[in-house]
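Trainee: one predicted model, sequence on top.
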Amino acid sequence: MEFKQLILLGPPGAGVKEQAVTLSKRWHIPQVSMGQLIREAIAKESATGIEARPYVEAGELVPDALVMKLLRKRFEQPDVMLQGWVLDGFPRTLTQAQGLNEFLAKVGQPVATVAYLRAMTGLLINRLTAEGEYEPIPAIRRRLARHQEETAPLLDYYQQQQQLSKINASLSAEEITQTLAELFEEETGAAGFIQDESELDSLLEKESLLVVDCMASWCGSCKLVTPLIDQLAETYKERVNVRKIDFDANKQVPKRFGLKGMPAVMFFKDGELMETLTGVKPYQVYNAALTRFLE
């Protein structure tokens, strides 16, 4: 699966931070929280933290220059540079958004995908009032209106840059997570992704021959097999359904089929598992296995 850089935006009550945590774990990539970066800088009494403290204590936005300094320092660390990231709490201003795009271009990284979680005001109010800390509804409405006003220039900018996707945050948390994950599955190669075990079962019922590559985004060996599976799918596209399935989103599948490691390419005939090739194999091995089952 491809290198992921995702910015999550959304109003209070949309579940932005929760989705950032969930996707970070699902994809095994760092979650970068601007709020956390600021709190850590203040706690450590770094030069940037000392400058930021008065703004935080006054309930004001930390100046763009300080925020960008913290973000650049975090993004220059190897885990972010090599694995990708999910970012929440940033950007808050148009200058920050532009600054991040400029920084990514400077270090040779692509621009990020931006997802805005949106929901009806009434639903957001219901969620916020259910959180346990009492806040008058008029105050919540003002907070949501202020967020909308502050966010509008960002959404316009990202729309113009063709980076923006708007996500229905009225759905369940699980459905939102899956929708966000699908943003990175639009170009999957010739072998598309099976979303869940239910879809896998449906394919097993109707496909006489099915090839499934069980892989994960954090698995280096999987990345070597992916282009071979795509080649297999392209070669046999008129005769065989060749697909991929994400281990992290479907952890019950390896247990169900007794997989001992990844990548694992499974060959099913008439719904029955006939052969499993584990580890990285030459293309000729995958091709030979498929050819046997076509005979």
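Mentor: Yep, it's here. Because the structure is predicted, anything quoted here is derived from the model rather than measured.
Trainee: contacts and neighbour counts: CA atoms only from here.
Mentor: Noted.
Trainee: does residue 12 belong to a helix, a strand or coil?
Mentor: coil (DSSP: H, G, I helix; E, B strand; the rest coil).
Trainee: could I get the contacting residues of it?
Mentor: Counting by Cα atoms under 8 Å, 6 or more residues apart in numbering, residue 12 makes contact with 124, 128, 144.
Trainee: quick one: which of those sit in helices?
Mentor: Taking DSSP state H as the definition of helices, the contacts of residue 12 contribute 124, 128, 144.
Trainee: export those residues to a markdown table and append columns for distance to residue 27 and neighbour count.
Mentor: Output for the ones in helices among the contacts of residue 12, formatted as a markdown table (distance: Cα to Cα, whole Å; neighbours: other Cα atoms under 10 Å):
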| residue | distance to residue 27 | neighbour count |
| --- | --- | --- |
| 124 | 27 | 22 |
| 128 | 28 | 18 |
| 144 | 30 | 18 |
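Trainee: just the contacts of residue 12 now: which is nearest residue 111?
Mentor: residue 144 (27.8 Å; Cα to Cα).
Trainee: OK, contacts around that closest one?
Mentor: With Cα under 8 Å, 6+ apart, residue 144 has these contacts: 11-12, 121.
Trainee: same check, this time on residue 48
Mentor: The contact partners of residue 48, by Cα under 8 Å, 6+ apart, come to 41-42, 66, 69-70.
Trainee: okay, now the one to match up with it:
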Amino acid sequence: MIPGARLVILGRQGAGKGTQCVRLSRHYVVPHISTGDMLRAAVREQTELGLMAKEIMDSGGLVGDEIMIGLVAERLDRADAQTRGYILDGFPRTVTQADGLDEVAGDKPIDVVIDLYVARDVVLQRISARRVCRDCGTNYTATGTERQPWICEVCGGDVMQRADDHPDAVNRRLDLYEEQTAPLIEHYTSQGRLVVVDGVGAPDEVFRRLTDAIGKRV
């Protein structure tokens, strides 16, 4: 039987992190816990921390370290995360959060922190090529060879590029990610806990690299 695992997955937007986290979740039979999903669930369930986070988000602010650590502690205390482990996607984002995670994990520490590395120019190209049907929501990747690039093959609706997928907007998000994450990567590297995995290649190939790297730590 494949053992469980307690993982942190880092990576630039467009690195394929979401796709690989879903696959890893199925492989290790552990929950995939993303920051966005966790926040939405806490707000929906109207937990004390969820209501605090909602008030901050509604006012346009960023949820602080203390609340985020508390939300993660609540989530990791659930049975599905206690039995075999979990995959954290989008947390921690700061060194303070990383230290808080270590306290929350206690005697069941994180097995490995993975940096799914894809160069900035590659993720920029990937994100800039994303398209979506305005009517039915079907996702596409522009290749430049489409006969009718702006017409949906599913419903005939209008295919468009999201406003936040234009290069200027993407570059701003990548700048913010790198500013936030550089100290975190240095922190985990200095502790010998970070493993960098090449995220370029076919999904199956990248998945194999990930499981090989994780298998050396669990």
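Mentor: Cool, the structure landed. A quick note: this is a predicted structure, and the numbers were derived from the prediction, not measured.
Trainee: before we move on, back to that, among the contacts of residue 48 of structure 1, which pair sits farthest apart?
Mentor: Based on Cα to Cα, the longest span within those runs between 42 and 69 and measures 13.7 Å.
Trainee: in structure 1, which spans are helices?
Mentor: Going by DSSP H, structure 1 shows helices at 16-27, 34-44, 47-57, 64-75, 78-83, 94-106, 121-129, 137-160, 173-182, 197-206, 220-235, 252-256, 283-294.
Trainee: elements contacting the shortest one?
Mentor: Read that as helix 252-256 of structure 1. If you count contacts as 3 or more Cα pairs under 8 Å, 6 or more residues apart in numbering; DSSP states H and E, helix 252-256 of structure 1 packs onto no helix or strand.
Trainee: what residues sit buried inside it?
Mentor: Residues of helix 252-256 of structure 1 classed as buried: 253-254 (neighbour count, 16 or more other Cα atoms under 10 Å).
Trainee: now the first one
Mentor: Within helix 16-27 of structure 1, the residues that qualify as buried by neighbour count (16+ other Cα under 10 Å) are 16-17, 19-24, 26-27.
Trainee: same check on the last one?
Mentor: Under the neighbour-count criterion of 16+ other Cα under 10 Å, helix 283-294 of structure 1 has 286-287, 290 buried.
Trainee: can you tell me which of those lies closest to residue 273 of structure 1?
Mentor: For these, the nearest to residue 273 of structure 1 is residue 290 (12.6 Å; Cα to Cα).
Trainee: I'd assumed residue 267 was in contact with that closest one.
Mentor: Yes: using Cα atoms under 8 Å, residue 290 of structure 1 is in contact with residue 267, at 7.5 Å.
Trainee: OK, contacts around the closest residue to residue 94 of structure 1 other than its chain neighbours?
Mentor: Using Cα to Cα, 6 or more residues apart in numbering and skipping the chain neighbours, the partner closest in space to residue 94 of structure 1 is residue 154 (5.5 Å). When contacts are counted by Cα under 8 Å, 6+ apart, residue 154 of structure 1 touches 91-94, 97.
Trainee: among the residues you listed, who's most crowded?
Mentor: Counting neighbours by other Cα atoms under 10 Å, residue 91 leads the contacts of residue 154 of structure 1 with 22 neighbours.
Trainee: what residue of structure 2 matches up with that one?
Mentor: The pairwise alignment with structure 2 assigns residue 91 of structure 1 to residue 92, based on TM-score structural alignment.
Trainee: just to check, its match is in contact with residue 102?
Mentor: No: using Cα under 8 Å as the test, residue 92 of structure 2 is too far from residue 102 to be in contact (10.3 Å).
Trainee: so which of the helices of structure 1 gets nearest residue 213 of structure 1?
Mentor: Of all those, it is helix 220-235 that lies closest to residue 213 of structure 1, at 7.3 Å by Cα to Cα.
Trainee: give me the stretch of structure 2 that that closest one matches.
Mentor: Using TM-score structural alignment, helix 220-235 of structure 1 pairs with nothing in structure 2.
Trainee: flag every buried residue along that helix.
Mentor: Neighbour-count burial for helix 220-235 of structure 1 flags 222-223, 225-226, 228-234 (criterion: 16+ other Cα under 10 Å).
Trainee: before we move on, what about stretch 48-68 of structure 1?
Mentor: 48-49, 51-53, 62, 64, 67-68.
Trainee: which pair in these has the greatest spatial separation?
Mentor: 53 and 68 (15.5 Å).
Trainee: what does residue 203 of structure 2 align to in structure 1?
Mentor: Using TM-score structural alignment as the criterion, residue 203 of structure 2 maps onto residue 173 of structure 1.
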